[in-house]
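**Student:** return a 3D structure for these sequence lines:
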Amino acid sequence: MRTMNKRKETIKTAEHDTECIRQAEIMPLNSWEWLHITIEVTAKTAFLFILPQYNISVPTADSETVHYHYGPKDLVTILFYIFITIILHAVVQEYILDKISKRLHLSKVKHSKFNESGQLVVFHFTSVIWCFYVVVTEGYLTNPRSLWEDYPHVHLPFQVKFFYLCQLAYWLHALPELYFQKVRKEEIPRQLQYICLYLVHIAGAYLLNLSRLGLILLLLQYSTEFLFHTARLFYFADENNEKLFSAWAAVFGVTRLFILTLAVLAIGFGLARMENQAFDPEKGNFNTLFCRLCVLLLVCAAQAWLMWRFIHSQLRHWREYWNEQSAKRRVPATPRLPARLIKRESGYHENGVVKAENGTSPRTKKLKSP
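**Tutor:** Next up, the predicted model:
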């Protein structure tokens, strides 16, 4: 009987162990199934944040290529990259700019300008390389007619659309950074001016399907801004180093001329000769006389405003320089006083008494009595 009971107990324990093993095998399978389901569900929403939306397959001579157009879902993608840009901004500030500024021992005013220029140098350098790569690979430099031919440019390549989304995300992230960086109240209006200026031009080129022209203009503008902020960084490191400012001043005027020329050539002449001149927002066509005049007026007004600020700042710097030079000339030179000749009696002094050369004291002259 005892042996039978032992056999039953061993059979029960074996069955229990096998059930535990089966459950242990089933649990990972169930967890993987749940994980697979959640990944499938969250992947759709994750792609909405990470990747550009509204993709379309466009047939070509060899095969099909994927292009994109814009829509309301782009706001979600821009929001995601705003948070990414804020994180990258904090990394550059903490690990690069703060370490350099501690060595320079700058004042509060120069410290805030140093941080501003340091962030913009990193951004403009990255944007110039990225924009130049996009322009070269898409063939916009080798074929200037592509800036206005086949308008409207509704279907964008992946790299073009992603570039515009990242640009909008960066300049939108600059608005809350004014609070995070504790920018002085005197500097906020100036920074808001150029932030809004960039947002209007980039969003206008993106929404009006002038993305090709916008890329060329951004490449020119970012190259000039990179040179300017680099010159500021070198000036903060050594105040005597102003050679880069002279180079920037020469490049600045040439850049304004190129931007105005390209805008007038592409919009005023190129789009004006296109056959398809009708206002059709559904097809993305804004090639009308009124729209062209508004775009040209905006570009010309922005360039004129930048040029006026540049001339005003240059005149102010020259005035300060000449005032310093004239102040130095007005200061009279202190005349040198001639050295007084001190007559010394012959011999040498010893205990306050003049001794002759042979050691005897000289005879005093007798005064005749009157």
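
**Student:** C-alpha only now, for contacts and for neighbours.
**Tutor:** Will do.

**Student:** tell me the secondary structure at residue 240.
**Tutor:** coil (DSSP: H, G, I helix; E, B strand; the rest coil).

**Student:** number of residues surrounding it?
**Tutor:** The local packing of residue 240 (other CA atoms under 10 Å) involves 9 other residues.

**Student:** now do it against residue 277, distance only.
**Tutor:** 55 Å (CA to CA, to the nearest Å).

**Student:** cool, and residue 253?
**Tutor:** When residue 253 is compared with residue 277 (using CA to CA), they lie 34 Å apart.

**Student:** where exactly do the helices run in the protein?
**Tutor:** Per DSSP state H, the chain carries helices over the ranges 2-50, 74-92, 98-104, 108-138, 158-180, 188-207, 211-237, 243-263, 289-330.

**Student:** can you give the distance from the longest one to the centre of its chain?
**Tutor:** If I follow you right, that is helix 2-50. Chain-centre distance of helix 2-50: 53 Å, with CA atoms, centre = their mean, to the nearest Å.

**Student:** next: the fifth one.
**Tutor:** Using CA atoms, centre = their mean, we find the averaged C-alpha position of helix 158-180 to lie 11 Å away from the chain's own average C-alpha position.

**Student:** quick check: residue 284 touching residue 208?
**Tutor:** Yes. Counting by CA atoms under 8 Å, residue 284 touches residue 208, with 7.0 Å between them.

**Student:** please point out which parts of stretch 141-156 sit buried.
**Tutor:** Buried residues in stretch 141-156, defined by neighbour count with 16 or more other CA atoms under 10 Å: 141, 144, 146, 147, 148, 151, 152, 153, 154, 155, 156.

**Student:** next, the structure of the following sequence, for comparison with the previous one:
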Amino acid sequence: MKSDPEAAAHSRGQLVSKNERLIAMRLSKRGGGSSRSIKQLFLDNQAAGIVFNLVALLYLTQLLIPRARPFTRPFWSLSHYNPTTGKYAVGSNDIYYVFYYLVLFTGLRDGLMNGVLGPLGRRWGISKAKDVERFAEQTWMICYYCLFWPLGVYIWYSSPYFLNMAELWTDWPSREITGTMKFYFLAQLAFWIQQVYVINIEKQRKDYWQMLSHHVVTIGLVVASYAYHFTRVGNLILIIMDIVDIVFPLAKCAKYLGFNTLCDILFGLFVVVWLATRHVFFLMVIRSVYFDVPAIVPKTCFQGGMNSLQGPLPQPSGWSWLLEPFKDPEGLICFNQSIFNGFFSYLVALQGIMMIWSYAILKVVVKVLSGQNAEDIRSDDEEEEQVSELEEEEEGDEESGLLEEEAEVDDGIVKAWERRNRVLPKRGGSSSGLHLPGHSDRKEFLNRIGCEKQID
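**Tutor:** Predicted structure coming up:
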């Protein structure tokens, strides 16, 4: 039988070994090495400090250096204003405005998740750090869409194309839009570029490629409809898509808070909203593209601003003219059969992808209605499960007082590292109705939307 000093030394050795294994597995799981250090530097310092300093520097430059104002003003003021019409054109200066909101959204996301939403989740009874993080992510998405979806609906409701599909295409090319519409599009573009940044700078998840594809598709839709003056149909498509991104995160948050019945109700609402928006309203848009665009939009070219619009003009040779609408408010803009085919094919392909996702959703619904249980398949890999087990063991050791002995045999680095990283790990990604994982992995899809099992 071991003496007391030997038993204590043995216990301390087990604690040190366990912490070493935990740290090694975490570093291996998250990439390790210099690339991990660079990412951690961004994560530890991203929003609150850096964003505040950048915005403060920008405003101070604007206030104190008059000569710099022509260069700083486009960051927070809409560019290409026409005082004659009271509207705004599309031009290259818009990129500064997008960059400003990209930085601002990065700061708001990080500040709200770590300073407000995460602590709120813990206060409401969420105990696991991973669930607190996911709850904060989903609540941030709800906050964003609860602002921008009603704004999009307001633009649609106050427009001539409200409940009139043919009006989506009249007066093309209307080279100027209202300030509200311009802000709506540029802020949406900044948000989705920021989402690409998030999923690349933070921990990469198993549905990384689905999420990246969704973000790239959304960015392409916003940029193309904005530059080619199809903002009306772009506004309508965003309204159709964005409503799901309120209902689905609400279901997830209900699960994290332990409201399983509410989660089931919200999931049922999500299925109804998904099918209605993706396969009724969106198909109405596709039908309008097929029938209304050829009859209303002229297949020709125009040049100049609203006060000096010239056309119809012949289409030039080559391909460089395709980029002019993105950079020159008065540059050449054309619409022809090739552009129509590309636009229509894009929407049809998008509908095809959503049909695959809808098939997976309906299989879950049928399974639930038949009384079967969804599989509890974790979205993280086996290695992360092992780390979770080690963390649970460590918490048990802490409760029994053994961690006090650990302080005697290490230099405090392990304990400090654990204390800094256990509070609220910063990882990326978002959940969106358009990038629901599982069209290629049914089990992971079931786990992501199942309300009765743990959502990881």
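
**Student:** circling back to that earlier point, out of the buried residues of stretch 141-156 of the first structure, flag the one nearest to residue 353 of the first structure.
**Tutor:** residue 141 (98.4 Å; CA to CA).

**Student:** ok, the equivalent of that closest one over in the second structure to residue 234 of the second structure distance?
**Tutor:** Residue correspondence to the second structure (TM-score structural alignment): residue 141 of the first structure is matched to residue 162. In this view, residue 162 of the second structure and residue 234 of the second structure are 13 Å apart by CA to CA.

**Student:** just residue 128 of the second structure next, same as before
**Tutor:** 40 Å.

**Student:** more neighbours: which of these two?
**Tutor:** Legend: neighbour count by other CA under 10 Å for residue 128 of the second structure and residue 234, higher for residue 234 (19 against 13).

**Student:** isn't the more buried one right up against residue 223?
**Tutor:** No. Residue 234 of the second structure is not in contact with residue 223 according to CA under 8 Å; the separation is 9.4 Å.

**Student:** so what does residue 75 of the first structure match up with in the second structure?
**Tutor:** Per TM-score structural alignment, residue 75 of the first structure is aligned with residue 95.

**Student:** how many neighbouring residues does that match have?
**Tutor:** Burial measure for residue 95 of the second structure: 16 neighbouring residues, criterion other CA under 10 Å.

**Student:** quick one: contacts for the most centrally placed residue in the first structure?
**Tutor:** By CA atoms, centre = their mean, the first structure has its centre lying nearest to residue 120, at 2.4 Å. For residue 120 of the first structure, the contact set (CA atoms under 8 Å, 6 or more residues apart in numbering) comprises 226, 229.

**Student:** now do the same for residue 147 of the second structure: its match in the first structure.
**Tutor:** Per TM-score structural alignment, residue 147 of the second structure is aligned with residue 126.

**Student:** run a quick neighbour tally on its match.
**Tutor:** Residue 126 of the first structure, neighbours per other CA under 10 Å, totals 13.

**Student:** in the second structure, which residues correspond to stretch 330-347 of the first structure?
**Tutor:** Under TM-score structural alignment, there's no match for stretch 330-347 of the first structure.

**Student:** return the distance of stretch 244-262 of the second structure from the chain's centre.
**Tutor:** 17 Å.

**Student:** post-alignment, stretch 136-147 of the second structure versus the first structure, mean distance?
**Tutor:** Mean deviation of stretch 136-147 of the second structure relative to the first structure after superposition (mean CA distance after the TM-score superposition for the first structure): 1.5 Å.

**Student:** buried residues, that stretch. List them.
**Tutor:** In stretch 136-147 of the second structure, counting by 16+ other CA under 10 Å, buried: 136, 137, 138, 139, 140, 141, 142, 144, 145.

**Student:** and which of these is nearest to residue 33 of the second structure?
**Tutor:** Nearest to residue 33 of the second structure, judged by CA to CA, of these is residue 137 at 26.9 Å.

**Student:** which position in the first structure aligns with the closest one?
**Tutor:** Using TM-score structural alignment, residue 137 of the second structure lines up with residue 116 in the first structure.

**Student:** can you check residue 232 of the second structure too?
**Tutor:** Alignment note: residue 232 of the second structure maps to residue 212 in the first structure; criterion TM-score structural alignment.

**Student:** need the contact list for that match.
**Tutor:** Counting by CA under 8 Å, 6+ apart, residue 212 of the first structure has contacts 140, 146, 147.

**Student:** across to the second structure, which of those hold up?
**Tutor:** Checking the contacts of residue 212 of the first structure against the second structure (both residues aligned by TM-score structural alignment, their matches' CA atoms under 8 Å), the contacts still present are 140, 147.

**Student:** closest one to residue 231 of the first structure out of the contacts of residue 212 of the first structure, please.
**Tutor:** Distance to residue 231 of the first structure, by CA to CA, is smallest for residue 140 among the contacts of residue 212 of the first structure, at 29.9 Å.

**Student:** what residue, apart from its backbone neighbours, is nearest that closest one spatially?
**Tutor:** Leaving aside its sequence neighbours, residue 140 of the first structure sits nearest to residue 146 (CA to CA, 6 or more residues apart in numbering; 6.2 Å).

**Student:** give me the distance between the one you found and residue 161 of the first structure.
**Tutor:** 17 Å.

**Student:** the match of residue 232 of the second structure and residue 5 of the first structure, how far apart?
**Tutor:** Distance, residue 212 of the first structure to residue 5 of the first structure, by CA to CA: 87 Å.
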